[in-house]
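[1] Sequence first, predicted coordinates after that:
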Amino acid sequence: MARVVTQRRLDDFPPETIDKAKKVIVDTFAVILAGADSEVEEPLMRYLDMTPAAGKAPILGTDRRTTAEMAALINGTFGHALDFDDVLSMMPAHPSAIIVAALLADLPDHPLTGREFIEAYVIGIEVGARIAQGITVGHYSRGYHGTGTLATFSGVAAMAKSRGLDEDQTRTAFGIAASMASGLRRNFGTMTKPLHTGLAARNALQAVRLALCGFTAAPDILEAKAGFYAAYGVEASDPEVAIAALDGPGILVDPGIALKKFACCYAAHRGMDGVLALREKHGFTVEDVVKLECRMPPGGMLVLTYPQPVTGLEGKFSLQYALAAGLVDGHYTVSTFTDAAVQRPEIQEALKKISAYEDESCRDDDPLFDTRSSGGRGFVDVEVTLRNGTRDTIRIHKAPGHPSRELTWTDIEAKFDDCADHASIEPATARQAFKNLRELESTEDLAALVKLLHH
């Protein structure tokens, strides 16, 4: 893994890698902005005021600057605050906000060109994904949140690449970060879930900087008997699998990384897509609906744990609420998952019409079914019954934004505009920032780009 970080270059990946990487990077900037106006913003700003150390690193969507470590923590937390960021199902986790937040925090001390930023991102995604592939989804099943544990290594690899660490320093950075890796699924539906992302970004930054300063750590932290795989893995975990997987074209090309069309837990997205498709097909409103049934594959509702949510954060992990909001509104935006939206009386009435449950018939014949994450296994059936007697079912195998249903640049621009508006960024400024990010590989001055998104 250390050798990949030090030796592999952007030119070693297929040409389409740059465009695919840019889509995720632009998407990540968008969700960090939106997070600046989320529930986590107020307590994080109070926390920042408790430790008002001077610094040069900007916090996007605000007018604040702080130390690199604090900026990584806050921007990283913003990036996952709305659960609107990317999904790497093989982790399963959301690594991009960690990488982007860590690199942004380091920019004032270590400027990068746009191409260097993309290269560090690509290396970071690749290394973290392969470490996850070797440890298997069993790590997640044990209760760990891979964003806070496995994706920490994505941040370390990206930072090590951007800073030009040698192999020994990179191994040391991995060793330091492995003892920082943390995050438990029990905190889903609370502010601590996105905090996992911020902590991972901060930890990645600190691990690389400590390695640069001569700090020591075990050079075999992943594979050692008392190392990361042994402590965090399962019987099937195998670091050799991670190494062997590095021979491919890169995970951005195969199997790809999913971008979210909806600002909530990815496991709910296929059901939500089904509701919108049925509404478009039949033109009904919530008043026309007698019953809406959503059948999920076994394990598909593992993290959708709030059938009767009372907050926006709980709503992000409620399949029932997401379906009800689709019936009531006919669309989804960032504002769908606010406290006020969840608590609407019409939503409470719509919830009475919803039935959502796991069904063995949604398993399909995928031999790798049990290795898939909640949002990627089997298929989802959504069935509506209308007052006029119509009864129709739609089957969704892949969520919108899945690599097989990749978001277009038009989709991403609409998402960027929605997120920038949520952060009170002027439309003209948002358009310019999007244009600059779209042309990121040609950008020489990333600081000027970041300044557009800093009030």
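    On my side now, so go ahead. Residues are numbered from 1 along each chain as shown.
[2] okay, CA-based contacts and neighbour counts for the rest of this
    Fine.
[3] Break down the stretch 151-300 of the chain into its helices, ranges please.
    151-163, 167-178, 192-212, 228-232, 239-244, 269-282 (DSSP state H, counting those that start in this stretch).
[4] what about the closest residue to residue 10 other than its chain neighbours, neighbour count?
    Nearest residue to residue 10, sequence neighbours excluded (CA to CA, 6 or more residues apart in numbering): residue 119, at 5.2 Å. By other CA atoms under 10 Å, 23 other residues sit near residue 119.
[5] Against residue 113, how distant is residue 119?
    10 Å (CA to CA, to the nearest Å).
[6] repeat for residue 439
    Distance, residue 439 to residue 113, using CA to CA: 12 Å.
[7] Check the contact between residue 375 and residue 272; I expect there is one.
    No. Proximity of residue 375 to residue 272 does not meet the contact threshold set by CA atoms under 8 Å, at 11.9 Å.
[8] quick one: secondary structure of residue 382?
    strand (DSSP: H, G, I helix; E, B strand; the rest coil).
[9] What distance do you get for it to residue 352?
    From residue 382 to residue 352 the distance is 16 Å (CA to CA).
[10] So for these two, which residue has more residues nearby?
    The neighbour comparison of residue 382 against residue 352 (other CA under 10 Å) goes to residue 382, with 25 against 13.
[11] check contacts around the more buried one.
    Going by CA atoms under 8 Å, 6 or more residues apart in numbering, residue 382 touches 271, 274-275, 292-295, 393-395.
[12] what does residue 386 give?
    By CA under 8 Å, 6+ apart, the contact set of residue 386 is 288-291.
[13] again, 7 Å this time
    Residues in contact with residue 386, defined by CA atoms under 7 Å, 6 or more residues apart in numbering, are 288-290.
[14] Near residue 281, how many other residues are there?
    Residue 281 has 10 neighbours, counted by other CA under 10 Å.
[15] same question, residue 127
    29.
[16] I figured it hits residue 154, correct?
    Yes. Counting by CA atoms under 7 Å, residue 127 does reach residue 154; the two are 6.0 Å apart.
[17] When residue 439 and residue 113 are compared, which one has more neighbours?
    Counted by other CA under 10 Å, residue 439 and residue 113 do not tie: residue 113 has more neighbours, with 17 against 14.
[18] Put this next to the previous one:
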Amino acid sequence: QGITESFAAAIHALNSAQLTDGVIKRSKRMIVDTLGVGLIGTRTDVFNKALTYSQLFNSKEKSSIWGNSDMSLPAHYAAFVNGIAVHSMDFDDTWHPATHPSGAVLPALLALAEAMPRKPSGLELLLAFNVGIEVQGRLLRFSREAQNIPEFHPPSVVGVMGSAAASAKLLGLSALQCSHALSVAASSAGAPLANTATQTKPLHIGNATRRGLEAAQLVQLGLKGNPDILDIDCGFGIYYRDYNPSVMPGCDDSGFEWTLEKQDVAFKRIPAHLGMHWVADAALAARAKMEEVRSFEPREIIRLTLRVPPSKYINCPLPTSQHQARHSFQFNACSALLDNKVTVDSFNQMQINRKDLKELLSKVIIETPADNKPSFENMYSEVELETNDGQHYAAKCNTFYGHWRKPLSQEDLIQKFKSNASAVLTSEGVEGIIDVIENLEN
């Protein structure tokens, strides 16, 4: 059995009876978090630009735009703009090997479900969602390079494949059609990391969820691609230099186990690149150590040393926009030190332009120790403050709260959702969504 054939067979044959309690619990946490960050993301500039563009197109098919009850679009454009909303603040979940799994799948499924003549059940939605997540998890393990920082932004590569798989599952495509859906989607994969820290980065998720959905819909109309797309180096293998694919166990295979069962996701407490969570927690701990012996006075700090992994795209000494700030070790460390917290409001323009922040940023020194690898599984951040009287206060973070090794409690996850969703919805709407997702399988 070929690699693509095995994936297609599994996508087609997996059934809801195989969803374990652990997978259902974890995927519902992912869904509620994704909806929350997507809802608050509808208040961003990049979302509004994408929505204005998408409204140029009209169709009889209508799917809802999150946070805008009076607007609807064709399913693929609804998926596009809602996907952008999810990643507009870099607030969405992160997996290992690195990708943002939920944002590439959920917007496509909700838009598609709304446009289908027969509305799928909550259990069918859960199954399709987990199929999309599973395909991403399997593909990420085809490359050791994916464990660290690859050449392409990961959700633009595996995310579009997950969207195609999930959409194909919800549409009930045959096994052969599922292989073609993966093939068609692969031709829309890949986005350069050069657009990190710009308004274009959220489009990587928007494009992934939209293009995967379109691939499944095109195949439903008879479009075909290379049925061996995962088997060959010049197929999906083009995105990884050390591509080493393996078959996906079938649903009748006793060896099948959901990747999500074995590997939890990280949920972010602050709307910033995942690497920022280590440095923010280390900075807060360093400030706490200083406050054990003296009051915290930024003007007394003469040097601020950050020991972080080497990474060009999240090393931004003097950010001038919110997107740069979300990808700046320096900004997040200094914000945490000055305010004793990092929040959604930390990234507004007024906060970015603060004089005291810029003064502290000028004192930052970046060091990249040889043992600090650019891997979300193994990296650490250390923050050391040196004061004008020669004292040093340092703290190191190996695992931040929210990491898959130290997951958010259900209470804190729901509180994050409420805080985000309440920026758009009434309290009744917020509680209604929580109730629906808690009982989604029913």
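    Cool, got the structure. Please read these numbers as outputs of a predicted model, since none were measured by experiment.
[19] For the two chains, what TM-score is obtained?
    Between these two chains, after superposing, the TM-score reads 0.90 (TM-score structural alignment, normalised by the length of the second structure); 426 aligned residues with a CA RMSD of 2.3 Å.
[20] Pull the most distant pair out of the contacts of residue 382 of the first structure.
    292 and 395 (13.6 Å; CA to CA).
[21] Between those two, which has more neighbouring residues?
    residue 292 (26 against 17).
[22] wait, isn't that one in contact with residue 354?
    Yes. Under the criterion of CA under 7 Å, residue 292 of the first structure lies in contact with residue 354, with a separation of 5.0 Å.
[23] rewinding a little: what subset of the contacts of residue 382 of the first structure is buried?
    271, 274-275, 292-295, 394-395 (16 or more other CA atoms under 10 Å).
[24] Pipe those into TSV and attach distance to residue 25 of the first structure per row.
    Shown next, in TSV, are those (distance: CA to CA, whole Å):
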residue	distance to residue 25 of the first structure
271	26
274	28
275	29
292	36
293	36
294	33
295	33
394	32
395	31
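[25] just the residues you listed now: which is nearest residue 215 of the first structure?
    residue 271 (48.4 Å).
[26] What's the closest one aligned with over in the second structure?
    Taking TM-score structural alignment, the alignment pairs residue 271 of the first structure with residue 279 from the second structure.
[27] Was I right to think its match contacts residue 331?
    No. Judged on CA under 7 Å, residue 279 of the second structure makes no contact with residue 331 at a distance of 9.8 Å.
[28] follow-up on the earlier one: could you name every residue contacting both of residue 127 and residue 154 of the first structure?
    With CA under 7 Å, 6+ apart, residue 127 of the first structure and residue 154 have no common neighbours.
[29] Which stretches in the second structure count as strands?
    In the second structure, strands defined by DSSP state E lie at 63-65, 68-73, 301-307, 364-367, 381-387, 392-397, listed in chain order.
[30] Dump those strands into JSON lines; add distance to residue 404 of the second structure as well.
    Converted to JSON lines, those look like this (distance: least, CA to CA, whole Å):
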{"stretch": "strand 63-65", "distance to residue 404 of the second structure": "30"}
{"stretch": "strand 68-73", "distance to residue 404 of the second structure": "33"}
{"stretch": "strand 301-307", "distance to residue 404 of the second structure": "22"}
{"stretch": "strand 364-367", "distance to residue 404 of the second structure": "26"}
{"stretch": "strand 381-387", "distance to residue 404 of the second structure": "17"}
{"stretch": "strand 392-397", "distance to residue 404 of the second structure": "15"}
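[31] Quick check: which of the ones you listed is nearest to residue 153 of the second structure?
    strand 381-387 (22.3 Å).
[32] For that closest one, give me the average deviation versus the first structure.
    Mean deviation of strand 381-387 of the second structure relative to the first structure after superposition (mean CA distance after the TM-score superposition for the first structure): 2.7 Å.
[33] Tell me which residues of that strand come out buried.
    381-387.
[34] what's the farthest-apart pair in those residues?
    The span of those, defined through CA to CA, is set by 381 and 387 at 19.9 Å.
[35] so where is stretch 186-196 of the second structure in the first structure?
    Going by TM-score structural alignment: stretch 186-196 of the second structure matches residues 178-188.
[36] Give me the contacts around that stretch.
    Outside stretch 178-188 of the first structure, the residues that reach it (CA under 7 Å, 6+ apart) are 143-145, 148-149, 152, 193, 196, 203, 228.
[37] which one of the residues you listed sits closest to residue 77 of the first structure?
    Looking across these and measuring by CA to CA, the closest to residue 77 of the first structure is residue 196, at 7.2 Å.
[38] Return the distance of residue 121 of the first structure relative to residue 224 of the first structure.
    For residue 121 of the first structure, the distance to residue 224 of the first structure equals 27 Å [CA to CA].
[39] quick revisit: closest one of the contacts of residue 386 of the first structure to residue 254 of the first structure?
    residue 289 (40.3 Å).
[40] The closest one: how many residues sit nearby?
    Look at residue 289 of the first structure: counted by other CA under 10 Å, it has 20 neighbours.
[41] Does it touch residue 389 like I think?
    No. Counting by CA under 7 Å, residue 289 of the first structure stays clear of residue 389, with 9.9 Å between them.
[42] What distance do you get for residue 392 of the first structure to residue 363 of the first structure?
    20 Å.
[43] what's the answer for residue 156 of the first structure, then?
    36 Å.
[44] How about the residue most central in space within the second structure: what's its closest non-neighbour residue?
    With distances taken as CA atoms, centre = their mean, the residue of the second structure nearest its centroid is residue 100 (2.6 Å). Leaving aside its sequence neighbours, residue 100 of the second structure sits nearest to residue 94 (CA to CA, 6+ apart; 4.6 Å).
[45] This completes my enquiry, with thanks.
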